[in-house]
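Student: Dropping the sequence and predicted coords here.
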Amino acid sequence: MKVEQIYTGCLAHAAYYIENNGEAAIFDPLREVEPYLNRANKDNAKIKYVFETHFHADFVSGHLDLQKKTGAQIVFGPGAQPNYEATIAKDNQIFNVGNYQVKALHTPGHTMESTSYLLIDENGKEHGIITGDTLFIGDVGRPDLAQHVVSELTEEKLAGHLYDSLRYKIMPLSDDLIVYPNHGAGSACGKKMSKETTDTLGNQKKTNYALRADMTKEEFIKELLDGLTAPPGYFPKNVLMNIQGYESFDEVKHKAENPLSPDQFEALANASQALILDTRNATDFSKGFIPNSINIGLDGNYAPWVGELIKDINQEILLVTDEGKAEEAITRLARVGYDHAIGYLKGGINSWISAGKETDTTERISAKEFETIFHEKTVTLIDVRKKSEYDSEHVEGSINIPLNTLNEHLAEIPKEQPFIVFCAGGYRSMIASSMLKKRGYDNFKDVLGGFKAIKETDVKTSDYVCPSTLL
């Protein structure tokens, strides 16, 4: 059976394309739809259906634009109530794509409308199952997102539904079915996802903690909810966009692809409440940036960190990018619903510098320099990694302020005393550094290479005692 996974690493997201006899279907597409249109054109196929496994939280789907461009029918599972035209499938309803069949299996738990799609080939053989966020490789979907939209849908209730869906809808299926999930490792939609993006259902029954045959519902709920961290703040906003509808990506892109000279950029920044978002890598940013800009590099988890740190999804944004990267920055913003980029600096930071405009810098030190300062025991150390990373291993005496909580803990960081900030490798700590700079902090340094580099030095973590100011 012809099933193609279209994987986007920065969101750890998988869409799927199937085609047979000139008809095609797309499952869980991203916001920009050109890749799917091009794929169908390559096969000289018409996209007949856009299947959605649920109302997504971590990205804005491209189903509406696909419908407008192709006339494809949007399909959701039972109970879905979108504010636009769509087919609401019945449990076990079959849809034909050429000589293939797609069978909707209602599998509530991640959300109430969550639906998996059983793929049946032209010979009537069940080939695979597209599971959305119901079943991942090594994990299952988190059940705590819907309550941020519908308060009575508690995580315990949804976890119970998910247990039933897995036990009575998915686990009875054939072991040789291929599992096609919506996400892989790195997504915030689960906690133990594998780096593998497909597997057989039989192997998942053997290796996935949530599919243990002897597991009671109570045990399942307890294990599923244990260690579940708060979801990123933008998730409920994306859910609502996917339910209510949104502006077409073409229009969003057209407004944002607005090249601005340094003078125009400066004037617009001063006249608006726009946030200056610099998407260059951490090293380049540290050497020179527009004052008050925030660095979230395209070379990392750009869109999720935008969604986590920029609280207002309607925030106007001015972009500073490397040459030729503006379109990518705009596209990845739109994937998570940030549709209000209003322009970018033409010629990048070099044009700003050439125009004689003011710049700022932030100081980075090597791990060896960190080692010297560490043994002098004179400064506070702030680790901005996730709590789970910190709990696993950290510099003894360091303080853990996860990046996504930094704004809430600024009062604990005295401006008059020096400190060092670091993360795992330098990406997040530069985001933190830019945020601190914007808030008026200057008396700090960032560690190049982060904790990974620190571990390669002779730092004796047990020797360090953190200054009392932040204890």
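Tutor: On my side now, so go ahead. Values in this document were obtained by computation on a predicted structure and should not be read as measured data.
Student: switch to C-alpha atoms for all contacts and neighbour counts from now on
Tutor: Fine.
Student: I figured residue 249 was touching residue 32, is that so?
Tutor: Yes: contact status for residue 249 versus residue 32: in contact at 6.5 Å, counting by C-alpha atoms under 8 Å.
Student: how about the helices of the stretch 201-350 of the chain, start to end?
Tutor: Assigned by DSSP state H, counting those that start in this stretch, the stretch 201-350 of the chain shows helices spanning 201-207, 217-225, 235-244, 249-256, 262-271, 282-287, 302-309, 326-335, 348-354.
Student: so which of those helices gets nearest residue 154?
Tutor: Residue 154 lies closest to helix 217-225 among these, at 11.4 Å (C-alpha to C-alpha).
Student: try this one side by side with the last:
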Amino acid sequence: MYFQHIYDDSLAQGSYFIGCQKAGVAAVIDPKRDVDTYLKIAREQKMEITHILETHIHADFLSGSRELAALTGAQMYLSDEGGADWQYEFAHTGLRNGSRVQVGHLEFEVLHTPGHTPESISFLLTDKPASNAPVMLFTGDFVFVGDIGRPDLLEKAAGLKGTQEAGAHQMFTSLKKFSALPPYVQVWPGHGAGSACGKALGTVPSTTTGYELVRSWAFHFEEDEAGFVQYLLADQPEPPRYFAMMKKLNKINRPLLTAVPVVKELGINELKAAMDKGYKLIDTRDKAAFAEGYIPGSINIQDNNSFNTWAGWFLDYDTPFILLAAPARLDDLTRKLMRIGLDNIYGYIPDVKIWENAGGKLEHEPVISLDEFKTLYQNNGIQVIDLRGATEYQSGHIKGADHLFVGTLPNNLGKIRKDKKVVIHCQGGDRATIGYSLLARQGYKNILNFSEGMNKWLEDGNQVVQQ
């Protein structure tokens, strides 16, 4: 058997290439959309990709199953569980609990494991030439390392009311199937630490069934189903706004993108015309460079592992947008965007010089130090806004600070004062710079960024309050 774990740090998402070397065939589980990764592995291993498996209809990334099938001719094996509302709307081979899929001498047994979603399935792998005992379990968003999948996304992200409690009860039942497996089975989940698909995912890529029974909180409730449901639903992170679109696009027929697009460079006239139409300019530079001088109206979403998550909060799927990025970074940025279906890149500019050379003036972000913030804070003449997530805020915040999660900032502009100075902050500065650029774009001139945020506040020994 040949096995390779492919991990996307930007979405903390895992996919898998599993091949039978004797037969020269392979399966891919939960592929990302830039599928050239799997084609390269197949060429190197001299294997043909014949099977594509999915654990569920994903919410956090746009699956590349159809792109990979179009390029290879492989058959897609997808869940037919969950009822009429949870069926894929395109051609595939349907799987149900107990279904078996043969890939050469490898056998995948399907376990229906609802909870995260009603149609969720897991794949139990047996390497037949070696043993009749199972060796690996691919759990998708069912069981993670140290955590389990959240059942509230359908309600919070897709607006399907009444689904989260039902999902939590389904999860409690599904975990009994997991507990019945041999303790030595390797567990390979769909996500790792940093994913919004759970609240306490581990940093190591895999685990075992036996270890999770000992380590994970999810298996310590015994028969206390009500306590389990309450704990599972509490303190889950805010689901990014783009999740609802992923649920839709992963279920229906949609246009395919079988290659990474090449982004064109824009001239100053094209840039200005596009911005006049309302196309957003996403400045991917470091927050410090942005603060020193930015093109008016641009939004700072830094080129790091969180780039596509924040882009998914603030870009829509109908309006083109522009990137400010170094040419050497375009391929990676484009891949990150296509993984969540943001294909509508109008073009890019390499730096702010194109604006300055045309006579345009850059604006500057007022970033204040801890001492400057303390002086303003002690005079009590400002509004303090904490842009972190709800759980972060509740666990400890600056007394008197208002909570406005940065992802929902554009929908809460009425809560931001215009008659006094407003100081925004987050934990370490990244989200605060996003927030500042969003507010500056809306015409706010009274915003100060305490960029060092809670990290510096706590490091200096200052007090916080809980809520």
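Tutor: Structure's in. What do you need? Note that the coordinates shown come from a computational prediction; the quantities given were computed from them, not determined experimentally.
Student: related to what we said a few turns ago, any idea which of the helices of the stretch 201-350 of structure 1 gets closest to residue 54 of structure 1?
Tutor: Across the helices of the stretch 201-350 of structure 1, closest to residue 54 of structure 1 is helix 235-244 (C-alpha to C-alpha), at 9.3 Å.
Student: okay, and that closest one goes to which residues in structure 2?
Tutor: Per the alignment by TM-score structural alignment, helix 235-244 of structure 1 matches residues 243-252 in structure 2.
Student: Repeat that for stretch 279-293 of structure 1.
Tutor: Counting by TM-score structural alignment, stretch 279-293 of structure 1 corresponds to 284-298 in structure 2.
Student: For residue 447 of structure 2, what is the corresponding residue in structure 1?
Tutor: Aligned partner of residue 447 of structure 2 by TM-score structural alignment: residue 444.
Student: Same check on residue 192 of structure 2?
Tutor: Going residue by residue (TM-score structural alignment), residue 192 of structure 2 aligns to residue 184.
Student: cool, and residue 116 of structure 2?
Tutor: Using TM-score structural alignment as the criterion, residue 116 of structure 2 maps onto residue 110 of structure 1.
Student: So that match versus residue 133 of structure 1, what's the distance?
Tutor: Counting by C-alpha to C-alpha, to the nearest Å, the gap from residue 110 of structure 1 to residue 133 of structure 1 is 6 Å.
Student: So for those two, which residues contact both of them?
Tutor: Here residue 110 of structure 1 and residue 133 have 141, 142 as joint contacts, going by C-alpha atoms under 8 Å, 6 or more residues apart in numbering.
Student: can you map out the strands along the stretch 301-450 of structure 1?
Tutor: For the stretch 301-450 of structure 1, the strands defined by DSSP state E, counting those that start in this stretch cover 317-320, 341-345, 364-365, 380-383, 399-400, 419-422, 444-447.
Student: Kindly reformat those as JSON lines containing mean neighbour count and distance to residue 177 of structure 1.
Tutor: Converted to JSON lines, the strands of the stretch 301-450 of structure 1 look like this (neighbours: other C-alpha atoms under 10 Å; distance: least, C-alpha to C-alpha, whole Å):
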{"stretch": "strand 317-320", "mean neighbour count": "27", "distance to residue 177 of structure 1": "45"}
{"stretch": "strand 341-345", "mean neighbour count": "25", "distance to residue 177 of structure 1": "43"}
{"stretch": "strand 364-365", "mean neighbour count": "19", "distance to residue 177 of structure 1": "50"}
{"stretch": "strand 380-383", "mean neighbour count": "24", "distance to residue 177 of structure 1": "43"}
{"stretch": "strand 399-400", "mean neighbour count": "20", "distance to residue 177 of structure 1": "43"}
{"stretch": "strand 419-422", "mean neighbour count": "23", "distance to residue 177 of structure 1": "44"}
{"stretch": "strand 444-447", "mean neighbour count": "23", "distance to residue 177 of structure 1": "47"}
